[in-house]
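Trainee: Got a sequence here, can you build the structure:
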Amino acid sequence: MSILKKLAGETLSYGFSTILGRSLNFLLVFVHTWAFLPAELGINVKLYGYMAIANIVYTYGMETAYFRFAKEAPQKYYNLILSAIIVTSGLFTLILFLFSDPLMAQLGYAGKGVFLKWLALILAIDAITAIPFARLRLEQKIKKFVLAKIISILINVSLNLIFLVGLKPLHDGVWGVSWPHFLRDLYDPSIGAGYIFMANLIANASLFYWLGTEFRAYRWEWDWKEFKSLWIYSYPIMFMSLAAMFNVMFDRLLLEEYLPEGFYPGQTSQDALGIYGNCYKLSVFMSLAIQAFKYSAEPFFLGKKNNANNKENLALVTHWFVIVCTLLWVGVSSNLFWIQQLFLKKAIYWEGIGVVPILLLANLFLGIYYTQSVWFKQTNKTYMGTIITLVGLAVTILGNIYWIPTFGYMACAWAFLLSSVIMTLMCYVGGQIYDPTPYRWKEALIYIGMGALAIYSGNYLGQIPIPMFFTQNAGLLVILAFLLGKEFQWKGWKPQIKNR
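Mentor: Purely as a prediction, here's the structure:
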């Protein structure tokens, strides 16, 4: 079972940097809301929202293309793909530079064009460094990958603290007025929340230093014929990623639009959106696990063919992915009674906590979809991924429009779940037609079914007069006992995964 140990170890390593990054960014929310009023932070919320979409356009699926083609000629495709990204990033950034002032005026932030320029540079750096990072993943240089990511995150956090906790209060006189003028003048109030972009830009620029070896290994290379092949492979992935992004975002847009007035007594549609949006954040536990797994699994299964990344091992890895994510789903859902108090400080948000188990399950199916998507990336049928994702997007939109007037924000969660299930089924059927893999789908359904029973059994066991922690987690213990008996064999006190 070395393949499981290998991917588990790599997933934990990638997961460490991902979780640390999210945790520190969550810390920055406290810093930003302490330093600025909501109206001052509006520009950051809006521009970073657009940035999530622009990031997909800047890389246009070339990261996945690198994993797919680099196995044939690693240095050649590293040079070619990085050359393409440098050219297109330069072009996109130039366009944003030229039209930064009118674009920002159109968004309602006249005179703030410099912020869009900084953002354009951040996008260019993100896109250009994505390929060296992909090379590190392909070459399994995990420590360097994690170290570069963590140092960049720490620089960003440190600069935010310097600008907003140090220099801004100093300028405003919070730390007293006896400080020298040159220190107080280091902060420019006209930049304000723009210091958040500045810190991000400086932190991102530091990556050129930490990835110096990878950039020194790069040589300019161009081949129109090869680039055309790369483009044909990668552009459907770009559209797939854009559709996936809209799939995640649309429910919040439609909730405010289609929720009937007075649906929730004493609450506006904005209140309902705030409750749903903040409860939605608790599904990040599953998203983090999936992202960390993708970092390790994508280069492994799309890389050079060998005895380890065969169909049987893909099925084995998917089987254990389902088990781990099911345990995570049950573990979080069964403990929401105290998790909600820890993360959602105001009791009004607890009204929407019922969406969390559904959203976690939706993300679980989305994770299964990502593990199965190897088939259309390996067979160069990436357009199939675009079709599947567009179907999922259509289900999300129609489900929200039809159900929100009746079920409120619960409709958003159920529509997302239905979309994820349909995408997973379509991906499975397509994979079995074009590139069959012996997935253990019956066992997956058993674990997911047991997970659902474990979560909802807590509603009935809660009536027993024992501490809630035990009644809510009884189902989880049953699944763990089943897992130990079914998946492991015991030699003394030492468990070993069964060979099946």
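Trainee: going forward, measure contacts between C-alpha atoms and count neighbours the same way
Mentor: Fine.
Trainee: where along the stretch 101-250 of the chain do the helices fall?
Mentor: 113-138, 142-160, 168-172, 181-184, 194-205, 207-210, 212-216, 224-258 (DSSP state H, counting those that start in this stretch).
Trainee: what packs against the longest one?
Mentor: Helix 224-258 sits against helix 38-59, helix 62-69, helix 74-98, helix 269-280, helix 382-407, helix 409-434, with contacts defined as 3 or more Cα pairs under 8 Å, 6 or more residues apart in numbering; DSSP states H and E.
Trainee: before we go on, could you also do this sequence so I can check it against the first one:
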Amino acid sequence: MSIIKKLASQTAVYGLSSIFGRFLNYLLVPLVTYHFSAMEYGVVSEFYAYAGFFSVFLLLGFETGYFRFRDKHNTSKDTAYSTALIFVVLVNLGFFFGILAINSRLSPALHYAEHPEYVLYFTIILTLDAIASIPFARLRAENKALRFAGIKIFEILITVILSLFFILYWPKLASVYPQLWLSKLYHPEIGIGYVFLANLTASICKFMLLSPQLLSIRWGFDRVLFAKMWRYSLPMVFIGFTGIINEMLDRVLLKHLLPYDTHTNMQMLGIYSACYKLSILMTLFIQAFRYAAEPFFFAYADKTDAKPVYAKVLKFFVIFCMFIFLLVTLYIDFFKYFLGKDFRVGLNVVPILLLANLFLGIYVNLALWYKLTDKTGLGAVVSLAGAILTVLLNIAWIPKYGYVGSAWATLLCYAGMTVLSYLLGRRYYPVNYDVVRVLIYIGLGVDLYLGQQLILQKLNIAPWLPASGLMAVYALTVFLFEKPARTK
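Mentor: Now for the predicted structure:
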């Protein structure tokens, strides 16, 4: 349990920074959805969907490759780090200058001929963020969670402050004091583009804060090590790409497959994307866990009790994820106010997306089998299966069921990947997971959510009353189930 507590403490540090930082960023959702239309928010959602795909290719799996080889075969940590960093920098510089050269043709092709700056902003953001991923990986590997967290929080603070300035303060300043030099710099036709400018400025500030990790190393490029890292990391690109398909493709396809006109399709995309944000608490926890768990899994793999520890990690992970599921779904009448009124028609997808993210988190736990056994090729097969399922279900269900079909496709995709990964893990790296108890916690959480829906249909009471009682039932059940394990 001491090892799990250590992992939990690391997750807490990453989690507090992510939760605090993302909570600040989360406040941008009501800011944007109350001040821009669903169609304009759809523009933001579309660009971030594209950004997810490009981020995989711009990093090429070398973040995980660095973790794998920084301590392997007595390789110099600085050599592994600088080899990965130099390669990622060269790839991203090529990407930036390539987009810069074709932007005059690319922007019209994306139907943004009037705003080519959107593409340029995102190109710079993607380039800086991809390069910054390697220094961030080094901070994680060296257990410098506080510095990692501090930089992440600062980035989010800059984003939030500038967004408030661009969207709220600057337009009012320009209208009240039009003769000020600052007022003359404001251009209302940029509109939603100011959201992109806030993110761009934050990315630049983050990059500057990482300069010690970028400069204070012994530079070197080991060709032999690079070949090993390339062979290991290349399947991770495929895994990452298919993962982005599972996570982002629905928001790309909704624009094209919904059976309405372009304006309405973009509205539906904006509604779905905004409601997706209500699953942010689950996403935050998974991200924080991932930051802490990935280096932990690699570092602890040679211990004699590694597999029992991994099994306990998964169980407690599911316990906490179901707590988040219940917190959001039972108190949805509170969380809905984070969205503008026009966006709340899509709240029915929130429980589906929360469960989808739960299975994604379980898959993150189970995926250690192919990372620790260097069978990343088989891991790519699992991701490919999920991507194929995502594509087929979205194509089949979006025209019939709209964004609700996309939500169900996401859930079935991650659930299917979880089952397939578990079965392959049983063969190549068997861990005795407590499957029965994990399923009990998931089933209990879903039953409590459905129970609240039934209570609210039968009784005219405030939703928070049954919500609080059902949360107490879940907490008591966990306590009774886990108490014997703690007292042994």
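Trainee: Work out the TM-score between the chains.
Mentor: The TM-score (TM-score structural alignment, normalised by the length of structure 2) is 0.87; 483 aligned residues with a Cα RMSD of 3.2 Å.
Trainee: that older thread, and among the helices of the stretch 101-250 of structure 1, the most buried is which?
Mentor: Stretch with highest mean neighbour count among the helices of the stretch 101-250 of structure 1: helix 113-138 (a mean of 22; mean count of other Cα atoms under 10 Å).
Trainee: Average separation of it from the aligned part of structure 2, please.
Mentor: Mean deviation of helix 113-138 of structure 1 relative to structure 2 after superposition (mean Cα distance after the TM-score superposition for structure 1): 2.2 Å.
Trainee: what is the orientation angle of that helix with helix 74-98?
Mentor: 170 degrees (axes from the mean of the first three to the mean of the last three Cα atoms, to 10 degrees).
Trainee: that older thread, turn the helices and strands packed on helix 224-258 of structure 1 into a markdown table, including distance to residue 346 of structure 1.
Mentor: Conversion of these to a markdown table gives the following (distance: least, Cα to Cα, whole Å):
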| stretch | distance to residue 346 of structure 1 |
| --- | --- |
| helix 38-59 | 18 |
| helix 62-69 | 41 |
| helix 74-98 | 40 |
| helix 269-280 | 10 |
| helix 382-407 | 23 |
| helix 409-434 | 18 |
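Trainee: Please identify the deepest-packed of those.
Mentor: Among those, highest average neighbours (mean count of other Cα under 10 Å) belong to helix 62-69, with a mean of 23.
Trainee: Of all the helices and strands packed on helix 224-258 of structure 1, which one is nearest residue 232 of structure 1?
Mentor: Nearest of these to residue 232 of structure 1, taken as Cα to Cα: helix 382-407 at 8.7 Å.
Trainee: How far off centre is the closest one?
Mentor: 19 Å (Cα atoms, centre = their mean, to the nearest Å).
Trainee: Show me what that helix is packed against.
Mentor: helix 224-258, helix 374-378, helix 409-434.
Trainee: Comparing the longest one with structure 2, how large is the average distance?
Mentor: Okay, so that is helix 224-258 of structure 1. Looks like 2.6 Å for helix 224-258 of structure 1 (mean Cα distance after the TM-score superposition for structure 1).
Trainee: Residue 353 of structure 2 maps to what in structure 1?
Mentor: Under the alignment (TM-score structural alignment), residue 353 of structure 2 maps onto residue 359 of structure 1.
Trainee: How about that match, nearest residue that isn't a chain neighbour?
Mentor: Closest residue in space to residue 359 of structure 1, ignoring its immediate chain neighbours: residue 413 at 5.6 Å, by Cα to Cα, 6 or more residues apart in numbering.
Trainee: how about the equivalent of that neighbour over in structure 2, what does it touch?
Mentor: When structure 2 is aligned by TM-score structural alignment, the residue opposite residue 413 of structure 1 is residue 407. Listed by Cα atoms under 8 Å, 6 or more residues apart in numbering, the contact set of residue 407 of structure 2 reads 349, 352, 353.
Trainee: Please report the distance of residue 407 of structure 2 from residue 273 of structure 2.
Mentor: 11 Å (Cα to Cα, to the nearest Å).
Trainee: Can you give me the distance of residue 276 of structure 1 to residue 356 of structure 1?
Mentor: 9 Å.
Trainee: need the contact list for the spatially closest residue to residue 264 of structure 2 that is not a sequence neighbour.
Mentor: Distances taken as Cα to Cα, 6+ apart put residue 39 closest to residue 264 of structure 2, at 7.6 Å, once the chain neighbours are dropped. Residues near residue 39 of structure 2 by Cα under 8 Å, 6+ apart: 263, 264, 266, 267, 268, 269, 270.
Trainee: which outside residues touch stretch 362-381 of structure 2?
Mentor: 232, 235-236, 238-239, 290, 297-298, 301, 314, 317-318, 414, 417-418, 421-422, 425, 428-430.
Trainee: Could you list which residues are in contact with the equivalent of residue 82 of structure 1 over in structure 2?
Mentor: The alignment partner of residue 82 of structure 1 in structure 2, by TM-score structural alignment, is residue 85. Residue 85 of structure 2 makes contacts with 131, 134, 135, as judged by Cα under 8 Å, 6+ apart.
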